[in-house]
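S.K.: Have a look; sequence and predicted model below, questions after that.
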Amino acid sequence: MTATDPMARRGLLIILSSPSGAGKSTLAKMLMGWDPSLRFSVSATTRAARPGEVDGEHYHFMAEAAFKSLVAKGAMLEHAHVFGHFYGSPMAPVATAIEAGRDVLFDIDWQGAQQIRNSALGRHTLSIFILPPSIPELRRRLESRGQDGSDVIAKRMQKSWDEISHWDGYDYVLINDDLETSFARLKTIITAERLRRAQQPGLADHVRKLHAQFEEGQP
């Protein structure tokens, strides 16, 4: 991407958050099918790789000292300590993608979203929160997946209230009462946000050229 190209753009750092069962993961997969250039951010972790996991593809596996060093240098967009291990999003590969005009997708909670919005790449962030149409429907979706027992579902439902309470910290909020409608709205949001002035570094040069043409007597 060159700054002199008026059609060039910077990539977006797209954050999707929701309580479990609201449809976030399904919508993320639909977005990847809609635009194959979208890429999920690959997180870093201090836990050991599990069978079948590939370094750099599933996670960036690193020693705790190296992880903490990146945090101290401000080189992590967001990070958290979960079940005895550190997890986070390295800034360098995301910054490279954004400057190359590629969008990066994040499936994270409100705390990670807040950290990213306050980071050096915050001005390129697009944050979207997905709400369920109702609490009974949220429970129905969790139960219909058939993945968790009643105790796990109860914990997810309890956690959902805290997650939903942070809805007003996002740029956009979608009520996912119909999957196809929500997907259409999500595509509209991303398409529009890609045209923000901050995402089009070539605009200033283009306007200067237009002014120069007027001064040269070429209206």
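M.R.: That came in fine, so what should we check first?
S.K.: going forward, measure contacts between C-alpha atoms and count neighbours the same way
M.R.: Noted.
S.K.: From residue 94, how far off is the closest residue to residue 119 other than its chain neighbours?
M.R.: Closest residue in space to residue 119, ignoring its immediate chain neighbours: residue 77 at 6.1 Å, by Cα to Cα, 6 or more residues apart in numbering. Residue 77 is 9 Å from residue 94, where distance means Cα to Cα, to the nearest Å.
S.K.: what's the answer for residue 141, then?
M.R.: 33 Å.
S.K.: Counting neighbours, go ahead and name the busier of the two.
M.R.: Set side by side, residue 141 and residue 94 show more neighbours around residue 94, with 24 against 16, by other Cα atoms under 10 Å.
S.K.: So that one: helix, strand or coil?
M.R.: Secondary structure, DSSP: H, G, I helix; E, B strand; the rest coil: residue 94 is helix.
S.K.: ok, it touching residue 42?
M.R.: No: contact between residue 94 and residue 42 fails when scored by Cα atoms under 8 Å: they sit 9.2 Å apart.
S.K.: Which helix or strand contains residue 212?
M.R.: helix 203-215 (DSSP states H and E).
S.K.: next one: that helix to chain centre, how far?
M.R.: Distance, stretch centre to chain centre, for helix 203-215: 34 Å (Cα atoms, centre = their mean, to the nearest Å).
S.K.: now swap in stretch 145-158 and tell me
M.R.: Worked out by Cα atoms, centre = their mean, stretch 145-158 lies 25 Å from the chain centre.
S.K.: what's the burial count for the residue nearest to residue 126 when sequence neighbours are not counted?
M.R.: What sits nearest to residue 126 in space, not counting adjacent residues and going by Cα to Cα, 6+ apart, is residue 14, at 4.8 Å. Using other Cα under 10 Å, residue 14 is surrounded by 21 other residues.
S.K.: Put this next to the first one:
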Amino acid sequence: MTISRGPTGKLVVFSAPSGTGKSTIAKIVLERIPSLAFSVSATTRPMRAGEEEGVHYYFLDKKKFEEKIRDGGFIEHEYFFNNYYGTLLDKTVDAVNSGHHLLFDLDVKGALNLKTLFPLNSLLIFIRPPDMATLRERLLKRESEDADALNVRLERAELELGYVDQFDEVIVNDCLDRAADAVTAKVSEFLSNT
């Protein structure tokens, strides 16, 4: 698969430790920048009531998903809660070739892999917490995890923070409005550059 020489779309990737406000910022940015669409992932989990193929996910059976893994059909993929999830390479190439701009929510390794595949078309933004104490406090306020799960999230956050120097932009979310404004400005600037 090759990227066309005509009008090309751009790919914006957000990565952040859980509890940093990445999903909230992504929602704000998508509302502010109508030319940007959220990337649709593939999964092996069953379709739920109200979901649509190609809108919420691309639903694949396990055999087809594993074939695509072997054939290099994913930018990144993960297996958790007994299901695969991944970003389809062909759908991303199609979007770029047709001039569509996509927003991705990927872990740090998935983000860096996307940058390797689309070095001229991608912007990697890492959204970081002000500090680990603030992140711990935010995760505790969620009241969604026990102590072990909380510790796993904090350990993963430490690991993810080790990759920040490989991202194009790093935005600290110490104030949601300010962080959303900063991210929106970076994304707008990137999309307007030809």
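M.R.: Arrived safely. Note that the coordinates shown come from a computational prediction; the quantities given were computed from them, not determined experimentally.
S.K.: A strand includes the residue nearest to residue 126 of structure 1, no?
M.R.: Yes: according to three-state DSSP, residue 14 of structure 1 belongs to a strand.
S.K.: what about the aligned partner of it in structure 2, distance to residue 24 of structure 2?
M.R.: In structure 2, the residue paired with residue 14 of structure 1 is residue 12, using TM-score structural alignment. Using Cα to Cα, residue 12 of structure 2 is found at 16 Å from residue 24 of structure 2.
S.K.: Over to residue 125 of structure 2?
M.R.: For residue 125 of structure 2 relative to residue 24 of structure 2 (Cα to Cα), the value is 14 Å.
S.K.: The two: who's more crowded?
M.R.: A side-by-side neighbour count of residue 125 of structure 2 and residue 24, using other Cα under 10 Å, places residue 125 first with 23 against 11.
S.K.: three-state assignment of the counterpart of the more buried one in structure 1?
M.R.: Here residue 125 of structure 2 is matched to residue 128 in structure 1, going by TM-score structural alignment. Recorded secondary structure, residue 128 of structure 1: strand (three-state DSSP).
S.K.: Residue 128 of structure 1: what's it in contact with?
M.R.: 14-17, 170-174 (Cα atoms under 8 Å, 6 or more residues apart in numbering).
S.K.: If we use 7 Å, what do you get?
M.R.: 15-17, 170-173 (Cα atoms under 7 Å, 6 or more residues apart in numbering).
S.K.: Just the helices from structure 1, written as ranges.
M.R.: Under the criterion DSSP state H, structure 1 contains helices at 24-34, 64-72, 91-99, 110-117, 135-145, 150-164, 179-193, 203-215.
S.K.: May I see the buried residues of the first one?
M.R.: Okay, so that is helix 24-34 of structure 1. With burial defined by 16 or more other Cα atoms under 10 Å, the residues of helix 24-34 of structure 1 counted as buried are 24, 27-28, 31.
S.K.: And those residues, which is closest to residue 152 of structure 1?
M.R.: The closest of the buried residues of helix 24-34 of structure 1 to residue 152 of structure 1 turns out to be residue 24 (Cα to Cα; 18.6 Å).
S.K.: any idea what that closest one aligns with in structure 2?
M.R.: Aligned partner of residue 24 of structure 1 by TM-score structural alignment: residue 22.
S.K.: try residue 191 of structure 1
M.R.: In structure 2, residue 191 of structure 1 lands on residue 188 (TM-score structural alignment).
S.K.: any idea how far the equivalent of the residue nearest to residue 119 of structure 1 over in structure 2 lies from residue 153 of structure 2?
M.R.: Under the alignment (TM-score structural alignment), residue 77 of structure 1 maps onto residue 75 of structure 2. Taken as Cα to Cα, the spacing of residue 75 of structure 2 relative to residue 153 of structure 2 amounts to 24 Å.
S.K.: With residue 63 of structure 2 instead?
M.R.: 30 Å.
S.K.: One more: residue 44 of structure 2?
M.R.: In terms of Cα to Cα, residue 44 of structure 2 sits 24 Å off from residue 153 of structure 2.
S.K.: do the same with residue 175 of structure 2
M.R.: 21 Å.
S.K.: Equivalent analysis for residue 25 of structure 2, please.
M.R.: 20 Å.
S.K.: What of residue 183 of structure 2?
M.R.: In terms of Cα to Cα, residue 183 of structure 2 sits 24 Å off from residue 153 of structure 2.
S.K.: who's more crowded, the two?
M.R.: Under the neighbour definition other Cα under 10 Å, residue 183 of structure 2 and residue 153 were set side by side, and residue 183 has more, 25 against 19.
S.K.: List the residues that contact the closest residue to the more buried one other than its chain neighbours.
M.R.: Leaving aside its chain neighbours, residue 183 of structure 2 sits nearest to residue 171 (7.0 Å; criterion: Cα to Cα, 6+ apart). By Cα under 7 Å, 6+ apart, the residues touching residue 171 of structure 2 are 126-128, 179.
S.K.: of these, buried ones?
M.R.: Looking at the contacts of residue 171 of structure 2 with 16+ other Cα under 10 Å, the buried ones turn out to be 126-128, 179.
S.K.: Let's have these in JSON lines, adding distance to residue 113 of structure 2.
M.R.: JSON lines is the format used below for those (distance: Cα to Cα, whole Å):
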{"residue": "126", "distance to residue 113 of structure 2": "14"}
{"residue": "127", "distance to residue 113 of structure 2": "18"}
{"residue": "128", "distance to residue 113 of structure 2": "20"}
{"residue": "179", "distance to residue 113 of structure 2": "25"}
